[in-house]
Structure formats: structure tokens, C-alpha cells
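Engineer: Output the structure for:
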Amino acid sequence: MESATGRLRHPADLDLRRLRLLTELERHGTVSAVAAALHLTPSAVSQQLAALAKDLGVRLTEPAGRRLRLTPEARLVLRHTARVFGAIDALYEDLAAQRDGEAGQVSVAGFATTLAPLVLPAAGLLKHSHPRLRTALAEVDPPDSFERLSRGEADVAIAVEAPDAPEHDPRFDKVPLMREVFDVALPTGHRLVDEPALGLPDLAEEAWIFATVGMCREIPLAACAAAGFTPQATHTIGDWEATFAAVRAGLGISLVPRLARPVGRDGVVVRPFAAEAPSRRVFAAVRPGERGVPQIAAVLDALRETAVGEEARTARAAQSVAAHS
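Structural biologist: As a prediction, the model looks like this:
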């Protein structure tokens, strides 16, 4: 084969098929063997190798008896070619992973009490099941989380059913996660701690601690009204840690959603109700048509799995408290 030299062209102009032929020549040793392996004619192989030599501006082969010997420049090209094709293989692997939902990034906005019991465990599940899928987590309360979702700054927003939630908002698609029950937080030694069948009417004469705004305020008020009394609101606190501290100090009682229930806090007993308890629905919101995006679908599956586990765990914990009361 005649080797040609010329001016080096821009790498983007290189024909990858010609680089493949050079690697095949290294592997098989002769043009005839390359032609047979690739179902080409020897003439076509020689022409393509000559064109590659011209593109690169170097000699790639030299005669060695009845065979062709690769030049040092060809060996150098082959070393780079291995990296080029390795990068191309990695590109296709990444594209396949992106297409199948195994890679990429999903941003999740959750409100405070959902992070530890729902969002973070879901991220942990994904770390094992989809190790190349990154989750970016942020603590954001509604309605800000919905605004982020609308602007494309978040892919999934966690919220609860509320008057200002996107119940029928066409900008969002709603994915149910769990029903979250409210229990009552009492100070240790309270007269109702050991009440065998605790109901909301038993709390009518108590001093109450309410959340400042939102469903954690509206649900207890509505539940008390349905039970036939207006609660005596003595304190309004917007932080659960402070709320539990106030309960511990004997300043009042509070209805607590189970995702926010205290764990291992001395001085506070969280009791379930014997009858139907107040509750709220926790859901995930995504943009229309994106529920089926593989990456988002994987996050939603993980959230549903952790929600089912959390709902069962808190129910068992409540039953255990009731059994020992």
C-alpha cells in the first residue's frame, strides 16, 4: 500500500471508520486479512488507510517483505485511538444509562418533616439501586416548592393536601405517597397518658399548643370542631422541637403528625387515638408528562417504597404505645 503524507486536518474531520481499520491492521497483520475479516476488498482497505495517512499527515505503514509494518507514528495514533474509542464507548454507555433512568440528576424539594423519614431514605435506596443517578435534595415548604417545580428548579415536590396545594392545578401531576395520622403529644405524668381509649373529646379542657400556620394548625382546629369543642389555644409555635419542649414543660398538649413524632425524647409521650384520628395525605408533585421520565419514575418509586415503610413503622409504634398504656 502506498503511504501518503499531507497536512494535518482538524480532528473533527477524522473518519472513525478509518481509525478502526488501522486497529484491525494491527490485529490481523495484513490488508488481505483485514479485508476478509470486515468483508471488504483489499483495495478498499488500502484506499481507506491511505486516506487516513493523508488526513493525519504521517506515514502509517512501510513495507516489510510481503507484509506491511506499522510505523512509530502509527503506533502513536493507535495509542490515542484506544482512548478515543474508549471515550466513545463510555459516551454510549452514559447515553444508555440516561435513557434507561440509571444516570442523571433529579432535584427533590421536601418540607422539613419529610426529609428524615421519607426523602433521605429514598435517596439512600437510589444510591444502591441507581448508583449513577444523583438526587439533589432541598428543604422547601409549599407553596415555594411548587414555584420551584413550575420554574424547572425542582423535578419533584413533596407536599400535603391543603387548600393551597395543587389539587387540580394543570401545571402539576400529583402522585399519592401516604396517609399521615396525627397523634397527641402529652407531658410525662399527664392524667391521660394511661387512658385506655383516648379520644379527642377527652382533650376539650386542655391547654393547646398550635402550629403558626398551615395544615398542622388547620387539621387540629377542624378535628376539635368536629369533636364538638373549641380548643383553648395557649401557645402558637412554628417549630416542632420547640413544641415538644413546651409539652415537656407542661405548658400544653399538641396534635403531632407522625412524620414529626419525637423519638427518644424524655418528658413527652405521644399517644394515638382509639377512634378515627385526624390525618392528612402526603403526595409528590411533578410536571405534567414527566411521571414517566425514567429518572423521575425511579425517584417516585423510591419515595413510595419509603412512604409505605414509614407508614407501617409509625403505625406499629403507635400500637405499641397504646398496648402499654
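Engineer: Please count neighbours and contacts with C-alpha atoms only from this point.
Structural biologist: OK.
Engineer: quick one, longest helix in this protein?
Structural biologist: Under DSSP state H, the helix in the chain containing the largest number of residues is helix 294-323.
Engineer: Can you give me the separation between the nearest residue to residue 278 once chain neighbours are set aside and residue 26?
Structural biologist: Using C-alpha to C-alpha, 6 or more residues apart in numbering and skipping the chain neighbours, the partner closest in space to residue 278 is residue 182 (5.4 Å). For residue 182, the distance to residue 26 under the criterion C-alpha to C-alpha, to the nearest Å works out to 72 Å.
Engineer: Same question for residue 49.
Structural biologist: According to C-alpha to C-alpha, residue 49 and residue 26 sit 12 Å apart.
Engineer: The two: which is more packed in?
Structural biologist: Neighbour count, other C-alpha atoms under 10 Å: between residue 49 and residue 26, residue 49 has more, with 26 against 18.
Engineer: is it true that the more buried one touches residue 22?
Structural biologist: Yes - the pair formed by residue 49 and residue 22 meets the contact definition of C-alpha atoms under 8 Å, at 6.9 Å.
Engineer: Does anything pack onto the longest helix of the chain? Which helices or strands?
Structural biologist: Under the contact criterion of 3 or more C-alpha pairs under 8 Å, 6 or more residues apart in numbering; DSSP states H and E, the helices and strands touching helix 294-323 comprise strand 103-110, helix 120-129, strand 173-187, strand 268-271.
Engineer: In the stretch 151-300 of the chain, what residue spans correspond to strands?
Structural biologist: When assigned using DSSP state E, counting those that start in this stretch, the strands of the stretch 151-300 of the chain occupy the ranges 156-160, 173-187, 207-210, 232-236, 254-257, 268-271, 279-286.
Engineer: Rebuild those as CSV, extending it with mean neighbour count and distance to residue 105.
Structural biologist: Below are the strands of the stretch 151-300 of the chain laid out as CSV (neighbours: other C-alpha atoms under 10 Å; distance: least, C-alpha to C-alpha, whole Å):
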stretch, mean neighbour count, distance to residue 105
strand 156-160, 27, 11
strand 173-187, 21, 19
strand 207-210, 22, 38
strand 232-236, 15, 39
strand 254-257, 26, 30
strand 268-271, 24, 38
strand 279-286, 20, 15
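Engineer: Alongside the first, I'd like the structure of this one:
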Amino acid sequence: MLVAVADHGSFGGAAAALDCTQSRISHGIGELEAALGFRVLQRSRTGCKPTEAGQRVLAAARQILQLAATLPSLGASDAALAGRLRLACFRSISTHVLPPVLAALAQEQPGIRIDIDDSFEERDALVQALRSGGADVAIAQLPVGAGLVTRPYVADDYVLVAPASLALPAPISWQQVDALPYLQLDCAGARDIAARCRAAGWTAQPDRTLATDSAIAALIGRGLGYSFLPRLAVHPLPDGVQIQPLPVAARRQFVIAALPGVARQPACAMLMRYLGLARLQTDSAAYRAGLLAE
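Structural biologist: Below is the predicted model:
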């Protein structure tokens, strides 16, 4: 009802869309606001619009409706499921998180075959692969934009990556790395973290920009600089490299994402279900090594 009111701008419009009375809509919204303890809609003579808190509830409500649309496919016979799906992700996810999922699918759902493209470096490219039909499911990094079915997935922290020879007594400060060049990973996520660090007093500018985290780690191992990289991306640590917590907390949050129509397909719904299973996430090398953020 909340989504209908927001989409149509009035209780009357929502009632017409849902084929019920306007008083039923009014009563339902009243029940929702009573349960939440705050107003979700601002009413006026010209209609209704969500309050600031209501906007957040509305976003969650849309996600709930998207997820609910996938439930019928879960009633399909598991044994009958078959299909070839394309999964897009970062290399660090395919290497350290996905193997238990793929092993379980191969054993328990042999009719579902997964092709993995882990060549992505940019978070926006993962979303574009979904929208263009280049991938059925993606392990995408937030933010992903509207129009996708998403489910929370794992997260890792950005860390300070520096030469092992550099003394970095805690607590870490920006001044401790001032003598070294800063190496910038050429992607939106890394640039966002750099901007957040600058807002917290860090002033360095990139000495070099590189396309891959592995190339940056190799240079750092030679003492040629430092960088801010996701924890999964530098596991296992190369020779001559150390990691330390950043002075500013920064996290890379992933979601399982698909277009709504694709997510409703039985094989795709099953893949998304397996990706979200806690038992498979805790069986991953990343979890056992303590690389995933709490």
C-alpha cells in the first residue's frame, strides 16, 4: 500500500490500483505508521509524498516486493532445475568466496551450470553487465542503483597496504606514510575511499595510477609506494607487503543482484539462494582467514 501511494501520489490513486477502498488504504498506512512509530507519508491538499524516514521505508518496501516475486520459483522441483547461468564478479570474490557455492551446486544441483566472468575491475561495469544481458547474476558492490533485485552479501574492509619494511606502530597516522608515493587503483571504489581519506586529513596525490590491485601490490612489495586496497584483493599477502587498518573506517559491501525478470527464473532463483546460504559463506577461504567484515 505504501508503494502504491508513493507511485500514484494519493490514497485514491493507490486504492484504484489495488482495487480496494480508499479507507482501506488509509487504515493500512495508519497501521504501518503505528507499528513503526513514525510517519511515513506527508499529506496535503495536493496529495501524499513520503517523509524523509518514509523514503527509507519505501526503498525497503520495494526490495521486499522484489524478493517476494521470486518466492514462487522456490517451489519448483529441485531435481528438475537446469540451465546455464552467467555470473559476474570481481576476481577476489571468485577466488576466495565462491568455491564452496560452486561445489555445493555441482553436487546438489547438477543441472545448473555456472559460467563465471571475474574480469571486472569497475563496480559500475558489473551493473551494466546485468542491464545489458551480459550476465544473469552479479556479485555487485554497492551502490548499484534502482531496478535490480538485491540481497545482502559479504563485505570486506579497505586496508592500508605498505612495504613490510616500513615501521607502522599503532595507531596508524597519515604522517607515517608521507615519505612514500601513493599508488592509486584506477576504479571508482578506490577513488571514493581516497576522497574519504582526504576529508579526514590525508593530503597525498597519486604518484601512479594502475589498473589492477595485483600490480599495485607487486610494486609495494618492492618498496615503491603504498595504497588503499580491499582486504580480499591482497590475499594472500605478497612477499614484502604488510596491511594495517586505515585511520578512517571504509568498507566494500557486496550484494547479490539480478534483474527482476531474471531473478524469477527457477535456476537463477536457486543460484541466488545458494549464494546467500550462510553455511557456504562460512565454509569459504575468506571467512576462515578472517577476511570478511562483521
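Engineer: Let me have the helices and strands packed on helix 294-323 of the first structure in a markdown table, adding distance to residue 36 of the first structure as columns.
Structural biologist: Putting those into a markdown table (distance: least, C-alpha to C-alpha, whole Å) gives the following:
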| stretch | distance to residue 36 of the first structure |
| --- | --- |
| strand 103-110 | 39 |
| helix 120-129 | 44 |
| strand 173-187 | 57 |
| strand 268-271 | 79 |
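Engineer: out of the ones you listed, nearest to residue 260 of the first structure?
Structural biologist: The closest approach between residue 260 of the first structure and any of these, judged by C-alpha to C-alpha, belongs to strand 173-187 at 9.4 Å.
Engineer: on contacts alone, who are the packing partners of that closest one?
Structural biologist: Counting by 3+ C-alpha pairs under 8 Å, 6+ apart, the packing neighbours recorded for strand 173-187 of the first structure are helix 240-248, strand 254-257, strand 268-271, strand 279-286, helix 294-323.
Engineer: That one corresponds to what range in the second structure?
Structural biologist: Strand 173-187 of the first structure lines up with residues 149-163 of the second structure when matched by TM-score structural alignment.
Engineer: Report the mean distance between the matching stretch and its aligned residues in the first structure.
Structural biologist: Its aligned residues in the first structure lie a mean 1.4 Å from stretch 149-163 of the second structure after superposition (mean C-alpha distance after the TM-score superposition for the first structure).
Engineer: gap between the most centrally placed residue in the second structure and residue 160 of the second structure?
Structural biologist: For the second structure, the residue nearest the mean C-alpha position is residue 254 (2.3 Å; C-alpha atoms, centre = their mean). Taking C-alpha to C-alpha as the measure, residue 254 of the second structure and residue 160 of the second structure are separated by 20 Å.
Engineer: One more: residue 183 of the second structure?
Structural biologist: For residue 183 of the second structure, the distance to residue 160 of the second structure (C-alpha to C-alpha) stands at 11 Å.
Engineer: now do residue 124 of the second structure
Structural biologist: Computed as C-alpha to C-alpha, the residue 124 of the second structure to residue 160 of the second structure distance reads 24 Å.
Engineer: for residue 150 of the second structure, same thing?
Structural biologist: 29 Å.
Engineer: same question, residue 178 of the second structure
Structural biologist: In this structure, residue 178 of the second structure lies at 13 Å from residue 160 of the second structure, with C-alpha to C-alpha as the measure.
Engineer: Quick one: residues contacting the nearest residue to residue 147 of the second structure once chain neighbours are set aside.
Structural biologist: Nearest residue to residue 147 of the second structure in three dimensions, chain neighbours excluded: residue 259, at 7.0 Å (C-alpha to C-alpha, 6+ apart). Applying C-alpha atoms under 8 Å, 6 or more residues apart in numbering to residue 259 of the second structure gives the contacts 130, 131, 136, 147, 148, 149.
Engineer: which position in the first structure aligns with residue 259 of the second structure?
Structural biologist: With TM-score structural alignment as the criterion, residue 259 of the second structure pairs with residue 287.
Engineer: what residues are up against residue 248 of the first structure?
Structural biologist: By C-alpha under 8 Å, 6+ apart, residue 248 of the first structure lies in contact with 186, 187, 188, 266, 267, 268.
Engineer: Please name the nearest non-neighbouring residue to the aligned residue in the second structure for it.
Structural biologist: Residue-level alignment of residue 248 of the first structure against the second structure, with TM-score structural alignment as criterion, gives residue 221. Closest residue to residue 221 of the second structure in three dimensions, ignoring its sequence neighbours and counting by C-alpha to C-alpha, 6+ apart: residue 240, at 4.3 Å.
Engineer: what do you get for residue 131 of the second structure?
Structural biologist: Beyond its immediate neighbours in the sequence, the residue positioned closest to residue 131 of the second structure (C-alpha to C-alpha, 6+ apart) is residue 259, lying 7.2 Å away.
Engineer: and what of residue 272 of the second structure?
Structural biologist: Counting by C-alpha to C-alpha, 6+ apart, residue 256 is the residue found nearest to residue 272 of the second structure once chain neighbours are left out, at 6.8 Å.
Engineer: what sits against the one you found?
Structural biologist: Residue 256 of the second structure sits next to 137, 138, 139, 140, 150, 151, 152, 153, 272, 275, 276 when contact means C-alpha under 8 Å, 6+ apart.
Engineer: Columns distance to residue 99 of the second structure on top of the residues you listed, output as TSV?
Structural biologist: Written out in TSV, the entries for the contacts of residue 256 of the second structure read as follows (distance: C-alpha to C-alpha, whole Å):
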residue	distance to residue 99 of the second structure
137	16
138	15
139	14
140	17
150	21
151	19
152	19
153	15
272	15
275	10
276	13
